[in-house]
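Colleague: Have a look at this fold, sequence not included:
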């Protein structure tokens, strides 16, 4: 695949940190575990060896996945964005009419999403409904739990992670 993957600077930084940890900590650690398991003799009946090899395969797969994401990264510098229109990277303060409270989300790349931190994927139903809208607009979101109505109270562009509730 050669499609670009939109992400924020902080998302790229987290991926870079994960890749470094996988290569400098996890990979050498699993190699040592495999060597230790090998020393226990007959590999055909060695559960430690089989488990270590499976773990190695998982780590190598994750390294390939993270390297692929970084290679296809289209880093959006959120600090250079401005305005009242919701776009990728925007932090959006909403009035949730159904829950009668204000919520705040930041629209990020798919792998960066973490609802507990207020980070929602650009491909999520709520983000898709918000993209292109402006402060003051009301949007209906078809969520898994049914339709929800929100009013856009504020749109801002900051690089840090947004809190889940405002």
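Modeller: Here it is on my side, so go on. These numbers come from a predicted model, not from an experiment.

Colleague: Could you use CA atoms for every contact and neighbour count after this?
Modeller: Will do.

Colleague: give me every residue that touches the most centrally placed residue in the chain.
Modeller: Taking CA atoms, centre = their mean, the centroid of the chain lies closest to residue 112, which sits 1.3 Å from it. Counting by CA atoms under 8 Å, 6 or more residues apart in numbering, residue 112 makes contact with 7, 11, 119, 120, 121.

Colleague: ok, the first one to residue 120 distance?
Modeller: Distance, residue 7 to residue 120, by CA to CA, to the nearest Å: 12 Å.

Colleague: so what sits against both of the two?
Modeller: Both residue 7 and residue 120 are in contact with 108, 109, 112, where contact means CA under 8 Å, 6+ apart.

Colleague: following the biggest helix by length in the chain, which helix or strand shows up next?
Modeller: In the chain, with assignment by DSSP state H, the single longest helix is helix 47-71. Proceeding N to C from helix 47-71, the next assigned helix or strand is strand 73-76, under DSSP states H and E.

Colleague: try it against this one:
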């Protein structure tokens, strides 16, 4: 089984969701099914069928999270010496060479990526272009409309 990288925060978020599903959602769904059963005929019982469907989604998500966690290679960059190199988990500030606009991204696993929170997947074109580079290195990202050149301003392991 292939391991895939995940940050400590990403793993904690999945563990929290798993806990919620197992200790809160699952018992709520079981109670809803039991309650719906008491209403008699199950063929015509919409509440029962809705609760069973919810149960299927919940159990599926529990299995999915457990599989992700079992295959995760959790990487804690805060415990690594910062040699200024861009690696998985690093927080990188880059500057668009043409516009001088600065942006900061954290390189995370696929499941953790959220561009609104400046979390980009290690497999995204911009992250792939940055990996292995150091402060003051320039790199180019090919976008559908053009090529954009960036310079690495700061690399943090936070």
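Modeller: Thanks, I have it. Since the structure is predicted, the reported quantities are computational estimates derived from the model, not experimental observations.

Colleague: Can you give me the TM-score here?
Modeller: Remark: TM-score between the superposed chains equals 0.92 [TM-score structural alignment, normalised by the length of the second structure]; 157 aligned residues with a CA RMSD of 1.5 Å.

Colleague: From the contacts of residue 112 of the first structure, which land in strands?
Modeller: Among these, the ones falling in strands (DSSP state E) are 7, 119, 120, 121.

Colleague: Would you mark the buried spots in stretch 22-40 of the first structure?
Modeller: For stretch 22-40 of the first structure, a neighbour-count test (16 or more other CA atoms under 10 Å) marks 22, 26, 27, 30, 33, 34, 37, 38 as buried.

Colleague: what's it in contact with?
Modeller: Applying CA under 8 Å, 6+ apart, the external contacts of stretch 22-40 of the first structure come out as 46, 48, 49, 52, 53, 55, 56, 59, 60, 63.

Colleague: Relative to residue 93 of the first structure, which of those is nearest.
Modeller: Residue 93 of the first structure lies nearest to residue 63 out of the contacts of stretch 22-40 of the first structure, by CA to CA, at 35.4 Å.

Colleague: Quick check, that closest one in contact with residue 21.
Modeller: No. Applying CA atoms under 8 Å, one finds residue 63 of the first structure not in contact with residue 21, separated by 9.8 Å.

Colleague: Give the residue from the two that has the larger number of neighbours.
Modeller: Shown here are residue 63 of the first structure and residue 21; by other CA atoms under 10 Å, residue 63 has more neighbours (19 against 13).

Colleague: The longest helix of the first structure vs the second structure, mean deviation?
Modeller: Helix 47-71 of the first structure, aligned to the second structure and superposed, deviates on average by 0.8 Å (mean CA distance after the TM-score superposition for the first structure).
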